[in-house]
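Participant: Okay, here's the prediction I keep looking at, along with the sequence it came from:
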Amino acid sequence: MGKAARQQVPRARLAVCEVDDRDPIALLEASNAGRLPNLIPIRYGRMIASPFAFYRGAAALMAYDLAKMPRTDIIVQLAGDAHLANFGFFASPERRILFGPNDFDETLPGPFDWDIRRLAVSFVIAARDRGFKTRDQCAVVRRLCETFRERTAAFSTMDTLDVWYYQFGAEEMLAIADSVGERAKEQATIDKARARSPRAVMSHEIELIDGRPHIRDSQPLIYHVATRGSREAKRFDEDIRRFVAEFRTTLPDERRALLDRYELMDVAMRVVGVGSVGTRCYMALFMADGESPLFLQIKEARASVLERYLPASKYANHGQRVVTGQRLLQSASDIFLGWSKSRDMGVDFYVRQLRDMKVSFDFKTFDVEDLSEYAVSCGHALAHSMAKAGDPALIYGYIGRADAFDAAIESFALAYAERNEKDWSLLKSAVKAGRVQAVRE
């Protein structure tokens, strides 16, 4: 079936990068619908910082473009926004440090090639930002695709349960490092992840007010919601507590028992990411025994940007869409992963831990060898995500043993990186002309 899919869409067709005469600013403005107006300038301020920052915030723009280009009919659960900054370390319930995709706001079933193309383009843009030569950009993408292809082949021969149980962890990542220096950099990031716990960051994130712990404000990125009078404050508090009670019902019974050990102490707004800026995101502080902190992130779940071009989510709550996608694509997921809806705002949310050994690599400091090594890890992790959530034999049947698929993705990635840079320049011009407002932090 995978080989037969080549007859419908030859692998060489995936190199096509024909972008119509669309208005990128209009598409970005359309994606602001429903966002908090006061945060939209921060979103644009972050996006104009560099071509890569723009790319991070322009998932809706690339979805529009991909929908008009050749694509396969091999459908898998997509991460939906699989750029290299959306991969990193996270902890399994057994406290093992794993590596893989860690952002699922746009997750949705779709053509498998969309994720690998978005990831490949991100490597080219990151390499261009670092000033790497075109041949080095090509080499990094080839290594990404080669790893994805070889790991998909390996997963296609494994027992189905073994694929599900498989974990790509810190130890495996260190084992495939190309040099002692790269292994040392990876180990330093792993050590940073191990040290990142709620208790470890408590002194930085919490302050005592009248003897009660509160989240420390850090304007304009962390702040408490202003309410007008005691009645509005009471209504906000009631909505939050009702939300937490309903979120609790989406957890397994044993995890409900664990959550019940904790008391909700405080909630504050938190501005996160680039593409998510302007959406509602809260940081909730819980305490157990008066001294054990738990930070939960309550993040707005909007319709995936892919839903304009693919079948809509089957879930009534977009938080459930995100949670299900994360559970399908990650080797192991957060024990507090769940969802609910704010009745007062009429907004869907998903919930996960905020401080739990989550760390990403600082690829802005990478040399060519570092970026190439990171491409191997991302290719490995993405291959496993698709194998776990779908049928690796079907995907491997399409991409095959030779490098025809790799060559097509390389060609596409180089071309789309050029398009991305032009769109970034248009946004900067729009800001300069006053068409959109941007705030640099």
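Facilitator: Sure, I can see it. Residues are numbered from 1 along each chain as shown.

Participant: okay, CA-based contacts and neighbour counts for the rest of this
Facilitator: Noted.

Participant: and the residue positioned nearest the centre of the chain, helix, strand or coil?
Facilitator: Ranked by distance to the mean C-alpha position of the chain (Cα atoms, centre = their mean), the top residue is Asp103 at 2.2 Å. Each residue gets one of three states, and Asp103 gets coil by DSSP: H, G, I helix; E, B strand; the rest coil.

Participant: Buried residues in the longest helix that the chain contains, which are they?
Facilitator: When the chain is scanned for its longest helix (criterion: DSSP state H), the result is helix 404-432. Residues of helix 404-432 classed as buried under the neighbour-count rule (16 or more other Cα atoms under 10 Å) are 405-418, 420-421, 423-428, 431.

Participant: try it against this one:
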Amino acid sequence: MQRLQQLISEFSRTDQVDPSQQLLAKHQKMALNPFRFLRGSSGLFYADIQSGLLKLPPALTTQVPLTTVMGDCHISNFGFFTEDGSYGERVIFAPNDFDDACIGPAVWDLSRFIVSLLLAADYCHGLTTGKYISEDAPDLTGLTAASAADAHAAARRFLQSYADCCAAVAKDPEFRFSTQDDFPKQHVLKPFLKKAIKRSAAGPDFLSKSTLAKSVDFSARPLQFKADSGKFSRIEASRYAELEQAFAPYVHDSILDIVTRHGAGTGSLNMQRYYLLVGPAEIGSDADVALCQVVEVKQQRRSAPLFFFPDLHPVNRLNDAHLTVDCQRLMQRRPDSILDEVQFEGAHYLVRSLHHANVDVDPEDICLHMQDPAKSLRQYAEACGHALALAHNRADRRSARFAVQMQQTLEVEADALLQACADYASQQQQDSQLLATLLTQTSERIEGQQ
């Protein structure tokens, strides 16, 4: 009962909705399975670190220098995109979500990723047995799910890959500016890389499958966002003029259209966001279309760890959007060409380009396979471990102290970290069921009152 009250209190704080009294789409998504629960409950994650329910090895928080961390590091927050934003040409694999970024212990990201890995495998196995359902689930015919043992082995490979990258940076600090832009033919990520390259501005699928193509009506003149009531809402003229006036200084070209965006994300599902269509004022050819891009302006909430660790580092006192921008710029080798923050109507908003070539990787893509899901999961974990280590090591560009200390500490503490994450994954499974039961009771009560 005490844990249930903690869940109610935490979700009421972060989402401004008490799940024992009202239904929220975000909470309903979180109740579908423990992996979704983890994605939507980053605040709870850090509450549990602070309380010691998630018992991270002390050496990894005290003996390793702080760095820039993602804050919401899980397996679905890595993917393919072009460096420099929409106008870039090089497609890379790297972390792609910095909404909860801040200065903190790297073990926060390591532990959250490992827990997500274990829960993703549990989720996909549950799809094959009927334990879990999903509106996004693929055709499961012929597919085998990674086992719990496979997930634990992949988690160990994740840590080893991370440590190996730190060793490479310790040997040659310039290695931190390398990136992952190719994979072997049989690698689980090779098809995703090819898909992203095709969607880039110079690729054959740009006009049909890019982020721009999925969002914009190319037949309209001037160009405008597609009519899609599930995603976009049109904005009345006077409000449109206010938004255009506020956001125009932060983009590189004319604003061709503005809409309100709905239903994106899990942790940020209830945050205000706008999409701007930005490009040349006159569109005369496909070459002109390639100069257009979608820019997201999203209300930024406080980084999840900082409610529980507010005094960890002076940089974390920056406003919410400014902190995200600074951390992203440090963690990426070549940050987005449009990446800024704006204060608007008393709130802080993050301004960033949405990549044409953006390709995400879902749990079903790596934990379900026709032949060898264990291999797919291991390959993905290795790639993420390497990518995360590069991002962490870019925070301090004056030395390799982080790389040296992290490598040495992980050699001693890896087993303890893996066990702590396994224990917490079990806790998240219990928490997800608690939330599902609570929402059923809330729904029944609301129906009875109508």
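Facilitator: All right, it came through fine. Owing to the predicted nature of the structure, the values given are computational and were not obtained by experimental measurement.

Participant: circling back to that earlier point, measure the mean distance from the longest helix of structure 1 to structure 2 post-superposition.
Facilitator: Taking mean Cα distance after the TM-score superposition for structure 1, the mean distance separating helix 404-432 of structure 1 from the aligned residues in structure 2 is 1.0 Å.

Participant: For that helix, grab the matching residue range in structure 2.
Facilitator: Helix 404-432 of structure 1 falls opposite residues 412-440 of structure 2 when the two are matched by TM-score structural alignment.

Participant: what distance separates that stretch from the centre of its chain?
Facilitator: When distances are taken as Cα atoms, centre = their mean, to the nearest Å, stretch 412-440 of structure 2 is centred 19 Å away from the chain's centroid.

Participant: cool, and stretch 163-171 of structure 2?
Facilitator: Taking Cα atoms, centre = their mean, one finds the center of stretch 163-171 of structure 2 at 25 Å from the center of the full chain.

Participant: Flag every buried residue along that stretch.
Facilitator: By 16+ other Cα under 10 Å, the buried positions in stretch 163-171 of structure 2 come out as 163-170.

Participant: ditto for stretch 302-319 of structure 2
Facilitator: Judged by neighbour count using 16+ other Cα under 10 Å, the buried positions of stretch 302-319 of structure 2 are 302-306, 308, 312, 316, 319.

Participant: follow-up on the earlier one: can you list the helices and strands that the longest helix of structure 1 packs against?
Facilitator: If you count contacts as 3 or more Cα pairs under 8 Å, 6 or more residues apart in numbering; DSSP states H and E, helix 404-432 of structure 1 packs onto helix 24-30, helix 51-57, helix 112-129, helix 134-156.

Participant: got a list of contacts for the first one?
Facilitator: Going back to what we said before, that points to helix 24-30 of structure 1. With contact meaning Cα atoms under 8 Å, 6 or more residues apart in numbering, helix 24-30 of structure 1 is reached by 58, 60-61, 423, 426-427, 430.

Participant: Tell me which two in those are the farthest apart.
Facilitator: Of all pairs drawn from these, the greatest distance, 18.1 Å, lies between Ala60 and Ala430 (Cα to Cα).

Participant: re the thing from before, right, and the helices and strands packed on helix 404-432 of structure 1 - which one's nearest Ala4 of structure 1?
Facilitator: Distances from Ala4 of structure 1 to each of these were compared using Cα to Cα; the shortest belongs to helix 112-129, at 15.5 Å.

Participant: so the closest one matches what in structure 2?
Facilitator: Under the criterion TM-score structural alignment, helix 112-129 of structure 1 matches residues 106-123.

Participant: With that, I have no additional questions.
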